[in-house]
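*Asks:* only geometry, no sequence info:
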């Protein structure tokens, strides 16, 4: 599966159906009337794109267990209990529970490129990185996007550690990523083959992790 260029998305209605089957509505924060209205509005959408879930309404920690692959539920790694503190950086998101993201790419061409290096290349191409919730939305709507040795980082979401008196923002060195568990270490053998929400270092390269992006 070549995901180096913009990837054709499943029809919007099919993605919405998949999200509903996964139980996304029950995991929404706040008034679910707004969420249901957003679902209905997107069903009338005539153009294509990735159906994305807004982080204000949908916490990553609540979405990850809804992932499913190889008959295994998804999970968040034990050393990322602060996953919900990773929020979009430098990306404008519509103020609605669900929205469409255009021209999404898993980023196979950015394999073995660090997030620090990739962000420069992505922005130079007039694109922007995918956020964590957008990546989770994609994996919920199209589980096949997470493949062994073809998984991806969502570097559009970062955790703020502190802001210096100068105004400079210091970010956590971790970046969220979605991949398939090998069942080793603290994951546990029972999770072998399960979809996994983990992290990688901002400055590290990985031969098996892509870096997902979308049109601005």
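*Replies:* Yes, it's here. Bear in mind that the values here come from a model prediction, so they are computed numbers and not experimental data.
*Asks:* rest of the way, CA atoms for contacts and neighbours
*Replies:* OK.
*Asks:* What's the separation between the most centrally placed residue in the chain and residue 142?
*Replies:* Nearest residue to the geometric centre of the chain (CA atoms, centre = their mean): residue 135, 1.9 Å. Here residue 135 is placed at a distance of 10 Å from residue 142 (CA to CA, to the nearest Å).
*Asks:* distance of the residue nearest to the centre of the chain from residue 63?
*Replies:* For residue 135, the distance to residue 63 equals 11 Å [CA to CA].
*Asks:* And for residue 149?
*Replies:* From residue 149 across to residue 63, the span is 22 Å (CA to CA).
*Asks:* Could you give me the buried positions within stretch 13-26?
*Replies:* Using 16 or more other CA atoms under 10 Å as the test for burial, stretch 13-26 gives 13, 15, 16, 18, 19, 22, 24, 25.
*Asks:* another structure for you, compare them:
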């Protein structure tokens, strides 16, 4: 596998689940998902842990195109690149996604150690480690809770979401989240903003890791 050319930095811990629930309520995500504030708080209260557990909303309830503008960095809202109008067609390529509107992920990692790997190389490596790549919506949820996870030269791909074409083949684009430089069609006003875009399945980027989780399910992992 390729050598990593960027050093790993410390990723900020996640807030407690109760605080994550309040953050989603503040943003109105619960209403978008058709879940009451009381239901969201009750779900968070039933989970275990903190700092290692991420609260997520099922992508069928709130898609990436709706979540992305809720992101903030340096006062600028997040956005989806203009050449990805089909962003919500990038669906989960996993059979472990819970059925309910809310679920939890444990052991979320930015995957800095895989910087300069291609998605094609990273996916089997993650599988061999019994880790599941994050969905695009999960990556956005992570940044809604902890914006500082997104750093220059330390951004990430979310290859758990792929677009399957009408002929059954997977699209060669793979979604990622990084920081706009305000160039090209992004526009100068978006410099520094969180950016949802895509990279090719076979390409490598020194500044993109591969976000993944240890588990995904309706309840947090048992306390050791």
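*Replies:* Ah, there it is. Predicted, not measured: the structure shown is a model, and the values here were computed from it.
*Asks:* TM-score of the superposition?
*Replies:* These two chains, once laid on top of each other, score a TM-score of 0.89 by TM-score structural alignment, normalised by the length of the first structure; 205 aligned residues with a CA RMSD of 1.6 Å.
*Asks:* Among the buried residues of stretch 13-26 of the first structure, name the ones in strands.
*Replies:* Cross-referencing those against strands under DSSP state E gives no overlap.
*Asks:* ok, residue 33 of the second structure - how many residues close by?
*Replies:* Residue neighbour count, defined by other CA atoms under 10 Å, stands at 17 for residue 33 of the second structure.
*Asks:* wait, doesn't it sit right on residue 101?
*Replies:* Yes: at 7.3 Å, residue 33 of the second structure counts as touching residue 101 under the criterion of CA atoms under 8 Å.
*Asks:* who touches both of those two?
*Replies:* The contact sets of residue 33 of the second structure and residue 101 overlap at 57, 61 (CA atoms under 8 Å, 6 or more residues apart in numbering).
*Asks:* if I pick the counterpart of residue 146 of the first structure in the second structure, what's in contact with it?
*Replies:* Across the two structures, residue 146 of the first structure finds its equivalent in residue 150 of the second structure, going by TM-score structural alignment. Residue 150 of the second structure is in contact with 143, 156, 178, 179, 194, counting by CA under 8 Å, 6+ apart.
*Asks:* between these, which is closest to residue 63 of the second structure?
*Replies:* Minimum distance to residue 63 of the second structure across those is 14.9 Å, recorded for residue 143 (CA to CA).
*Asks:* The closest one - that's part of a helix, no?
*Replies:* Yes: the secondary structure assignment for residue 143 of the second structure places it in a helix, going by DSSP: H, G, I helix; E, B strand; the rest coil.
*Asks:* residues touching it, list them.
*Replies:* Counting by CA under 8 Å, 6+ apart, the residues that residue 143 of the second structure touches are 71, 149, 150.
*Asks:* give me that answer again for 7 Å
*Replies:* When contacts are counted by CA atoms under 7 Å, 6 or more residues apart in numbering, residue 143 of the second structure is found next to 71, 149.
*Asks:* Quick check: it vs residue 15 of the second structure, distance?
*Replies:* 12 Å.
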